[in-house]
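Novice: The sequence and its predicted three-dimensional model are supplied below.
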Amino acid sequence: MISFSEENSLLFITVDLDAIVANTSRLKASLRDGVKLLAIVKSDAYGHGILEASRAVLSGGADYLGVVNVKEGLMLREGGISAPTVVLGAILPAEAPLVVSKNLDVTVFNRKTVEALANACQEQNSNVGVFIKVDTGMGRLGVFPDDAIKFAEYVGSISSINIKGLITHFPIADQEDKTFTHKQINIMNSLIGSLREKGFELPLNNCANSAAIIDMPEAQFDMVRAGIAMYGYYPSRYVSRSIELKPALTLRARVMSVKRVKAGTPISYGCRYRPERDTIIGVVPIGYRHGYHRMLSGKAYAIYKGKRVPQVGTICMDMCMYDFGPDSDISDYEWITLLGEEGSEAVWADELAGYAETIMYEILTSLSGRIDRVYIQGGEVVDFKEANCFALNNIISSTR
């Protein structure tokens, strides 16, 4: 039974599952025939909810799911999601038995992991799928290109391990100059060609992220990895808007205290904000512990009745303040939009990222489990995830 009610909430996130389905479907439709789509649902699906988002992207045509660690893979399996899933980060040798028993694919780039997987397969009389991670320029995980063929031959010598393809990561595909990314593509083409000449099938080579999916069809190979674009964002201002995307996550909060203050009244820690005229200040129950970054202090905006309202003063742990202006009709417990759109105005994660001198990914993944989450599909509430750790009524009590 779905128990969410706005009447009993001070603060909540809404995730539009239809938007995730539509974004995924449009990305999939942009691919060449036969190219598969791996949907990245790591980090709680970029803050959207790993189980709910996974079901949505699969409905939108995703063929594979991508997680960062074994625990996330287990969450999918325990949540009843059996779709092909690859662990994109490192795994511990001790996790190899779980990888095999839960039918997870993994990326490999060292012998210890391969040996652990081989032992687990032998013990369970089973097999496992792997992707060989090649570091073509990210400087993170992966074997270097010069070592890739020898490493692939070693992995390929173990009959219980099925090499599904090579995988690499693009660090600057979202920038205007694609020269470096094209060098990475050329390295991948060369390695794939050499290995296929040696008899490796490699049916699912992949390297394209959201930026490359949109702007670089030459990077599609056999499968692509969609992340931020599925959740409604273009990776950077340099990425074309050739595919229509809609942000899926919105954030709303009540104004739990409204007061008229005199010009010069200090607001919040450090007394950094003092209004130049008499005005109305509203206190909202969100702060940096919820993921509303302190770096946004004095820079961000909310929307009230279709108009922008500036955040003022230092953002606190559990609360922050907005200046509604001297003539506002705002009253206690009315709703404002902190992330989303009202009328012709909108505030999205990429805008907040600019104020906080970070990226939209961090804005979205920072929004913590301490915020209620409501899932909408077909205009109806289909799921509700209550805030964990501390109930929101504790925030109310702390302000009395």
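Specialist: Cool, got the structure.
Novice: For the rest of this, base every contact and every neighbour count on C-alpha atoms.
Specialist: Fine.
Novice: Now do the helices in the stretch 151-300 of the chain.
Specialist: Listed in chain order, the helices found in the stretch 151-300 of the chain under DSSP state H, counting those that start in this stretch are 179-197, 210-215.
Novice: Sort out which residues of the longest one are buried, please.
Specialist: Read that as helix 179-197. Applying a neighbour-count criterion of 16 or more other Cα atoms under 10 Å, one finds 180-182, 184-185, 187-188, 191-192, 195 buried in helix 179-197.
Novice: for it, packing partners?
Specialist: helix 145-156 (3 or more Cα pairs under 8 Å, 6 or more residues apart in numbering; DSSP states H and E).
Novice: quick one: contacts of the helix it packs on?
Specialist: With Cα atoms under 8 Å, 6 or more residues apart in numbering as the contact definition, helix 145-156 has outside contacts at 114, 132, 134-136, 143, 161-163, 187, 191, 194-195.
Novice: Could you tell me the angle between that helix and helix 179-197?
Specialist: Going by axes from the mean of the first three to the mean of the last three Cα atoms, to 10 degrees, helix 145-156 is angled at 40 degrees with respect to helix 179-197.
Novice: Run the chain-centre distance for helix 145-156.
Specialist: 32 Å (Cα atoms, centre = their mean, to the nearest Å).
Novice: Can you mark which positions in it are buried?
Specialist: Within helix 145-156, the residues that count as buried by 16+ other Cα under 10 Å are 145, 148-149, 151-152, 155.
Novice: if we can go back for a sec, save the helices of the stretch 151-300 of the chain as TSV, and put in distance to Ile286 too.
Specialist: What follows is the helices of the stretch 151-300 of the chain, written out as TSV (distance: least, Cα to Cα, whole Å):
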stretch	distance to Ile286
helix 179-197	40
helix 210-215	31
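Novice: Asp383 is nearest to which of the ones you listed?
Specialist: The closest approach between Asp383 and any of the helices of the stretch 151-300 of the chain, judged by Cα to Cα, belongs to helix 210-215 at 27.5 Å.
Novice: here's the one I want to compare it with:
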Amino acid sequence: MTSWLEINSFALMRNVRTVRDKIEDGVGLFAVVKANAYGHGLEIATEAFWRAGVDGFVVSEPNDALFLVEKGYRVPILLLHPPQANELWRLLEHKIRLAGTSPSTVADIAAAAVRHERRAYVHLELETGMHRSGVTIQEAREIISEAQSPKSPLVIEGLFTHLCAADNPDASRSQIEQVANFLFELQQRDMHIPCTHILASESVEAYPDALFEAVRVGRALYGAVAEIQTDLALTWKTRLCRIERIKRGDTVGYGKSYTAERDMFVGTIPVGYSDGLDRSLGNTGFVLVRGKRCPIIGRVCMNDTMIDLSSVLYPELGDEVVLLGRQMADRITPQEMAEWANTIDYEILARLSSSLSRIKVK
């Protein structure tokens, strides 16, 4: 095991309670666990969230939905992406909630439900400004009207949309109003949709009047939203596998991209871009060794990375190295690493390789 992730299950559970405190009683909390639970590991994360009492899970892959069913989690599981036709029957069999992302997707779901003599529980995604997926308001009217027929296998259980700019109040309010106005229209026609959900981690506190029946929360549950003050639950660790003293003027790594300005100790860690460490962190990022920040020098390699050990007194082979998380008094957050890599913390977490061992602690 060259590097590994330690996942603090207690922190994940505390984060659920912290988010609960931000929303009204009776509002459902759906834990978003796509992308291998934001890199934390689907099995470890969902177990913690289940124990903390979440009201449902949101996934993007059919296999993840079926895995959660096999684990025995008796809460709604929403699949965001359209499955392949040959996957639908198993999803229908286990009452996986399916996202209606287009009229053709809804038609495919209905046809499969008829063929397999099952009811299909659908959450219609409304296109309100993202222009990525979803049905228009007019298309939603038609789908909901058709679902009222006694012969329809569809149960329109939910409506949802995605805020395209949660930090832009005008844009977000416009999207929220589109959904609210449509719900009012449906109520006027005696049509009731049980579960509407719009808000996510960044918007739960910003728009408390738009909680509706549920919220979909991802980043905040993993401690990646500073404003909500949840705990970082992940630590990425490895150990020094090589130490070399180089001279001033020596170069390090592919392309000779780093030149030593003085005599120095260089350490190698057995972690690279194949593990999910962003290649752009070469000569910009840092790791922690004995609580000291050590710059990444040279280019990040496929399986190895070199670091400047100048700040560490008498480094030794086998010294623990932290790439993400806390070590002694310091810590490196996904947001900080994302700034160094000129990306977003979502990508930092989602790119953590599934081959990394994930160890539950606490």
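Specialist: Structure received. Predicted, not measured: the structure shown is a model, and the values here were computed from it.
Novice: Next, the TM-score between them, please.
Specialist: In this superposition the chains share a TM-score of 0.95, using TM-score structural alignment, normalised by the length of structure 2; 361 aligned residues with a Cα RMSD of 1.7 Å.
Novice: sorry, back to before: what is the nearest of the buried residues of helix 179-197 of structure 1 to Phe170 of structure 1?
Specialist: Phe170 of structure 1 lies nearest to Thr181 out of the buried residues of helix 179-197 of structure 1, by Cα to Cα, at 6.5 Å.
Novice: any idea what the closest one aligns with in structure 2?
Specialist: Using TM-score structural alignment as the criterion, the counterpart of Thr181 of structure 1 in structure 2 is Ser172.
Novice: so Thr333 of structure 2 makes contact with Gly325?
Specialist: Yes - with contact defined as Cα atoms under 8 Å, Thr333 of structure 2 counts as touching Gly325 (5.9 Å).
Novice: Quick check: neighbours shared by the two?
Specialist: Once Cα under 8 Å, 6+ apart is applied, the residues that Thr333 of structure 2 and Gly325 both contact turn out to be Leu232.
Novice: Look up how far Asp105 of structure 1 lies from the residue mapped onto Leu324 of structure 2 from structure 1.
Specialist: Structural alignment (TM-score structural alignment) places Leu324 of structure 2 against Leu339 in structure 1. When distance is defined by Cα to Cα, to the nearest Å, Leu339 of structure 1 is 35 Å away from Asp105 of structure 1.
Novice: again, but for Ile158 of structure 1
Specialist: In this structure, Ile158 of structure 1 lies at 15 Å from Asp105 of structure 1, with Cα to Cα as the measure.
Novice: Tell me the one among the buried residues of helix 145-156 of structure 1 nearest to Glu95 of structure 1.
Specialist: Distance to Glu95 of structure 1 across the buried residues of helix 145-156 of structure 1 (Cα to Cα) is lowest for Val155, with 18.2 Å.
Novice: The closest one maps to what in structure 2?
Specialist: Using TM-score structural alignment, Val155 of structure 1 sits opposite Ala147 in structure 2.
Novice: What of Leu74 of structure 1?
Specialist: Matched by TM-score structural alignment, Leu74 of structure 1 corresponds to Leu66 in structure 2.
Novice: isn't there a helix covering its match?
Specialist: Yes - under DSSP: H, G, I helix; E, B strand; the rest coil, Leu66 of structure 2 falls within a helix.
Novice: Please name the nearest non-neighbouring residue to it.
Specialist: Spatial nearest neighbour of Leu66 of structure 2, chain neighbours left out: Leu91 (7.3 Å); criterion: Cα to Cα, 6 or more residues apart in numbering.
Novice: isn't the one you found right next to Pro62, touching?
Specialist: Yes - counting by Cα under 8 Å, Leu91 of structure 2 touches Pro62, with 7.5 Å between them.
Novice: how close does the aligned partner of Gly49 of structure 1 in structure 2 get to Ala35 of structure 2?
Specialist: Here Gly49 of structure 1 is matched to Gly41 in structure 2, going by TM-score structural alignment. Taking Cα to Cα as the criterion, Gly41 of structure 2 is separated from Ala35 of structure 2 by 9 Å.
Novice: ok, now Glu70 of structure 2?
Specialist: If you measure Glu70 of structure 2 against Ala35 of structure 2 using Cα to Cα, the figure is 19 Å.
Novice: Contact partners for the match of Thr181 of structure 1?
Specialist: Counting by Cα under 8 Å, 6+ apart, Ser172 of structure 2 has contacts 163-166.
Novice: same question, Thr161 of structure 2
Specialist: Each residue near Thr161 of structure 2 by Cα under 8 Å, 6+ apart is listed here: 125-128, 134, 197-198.
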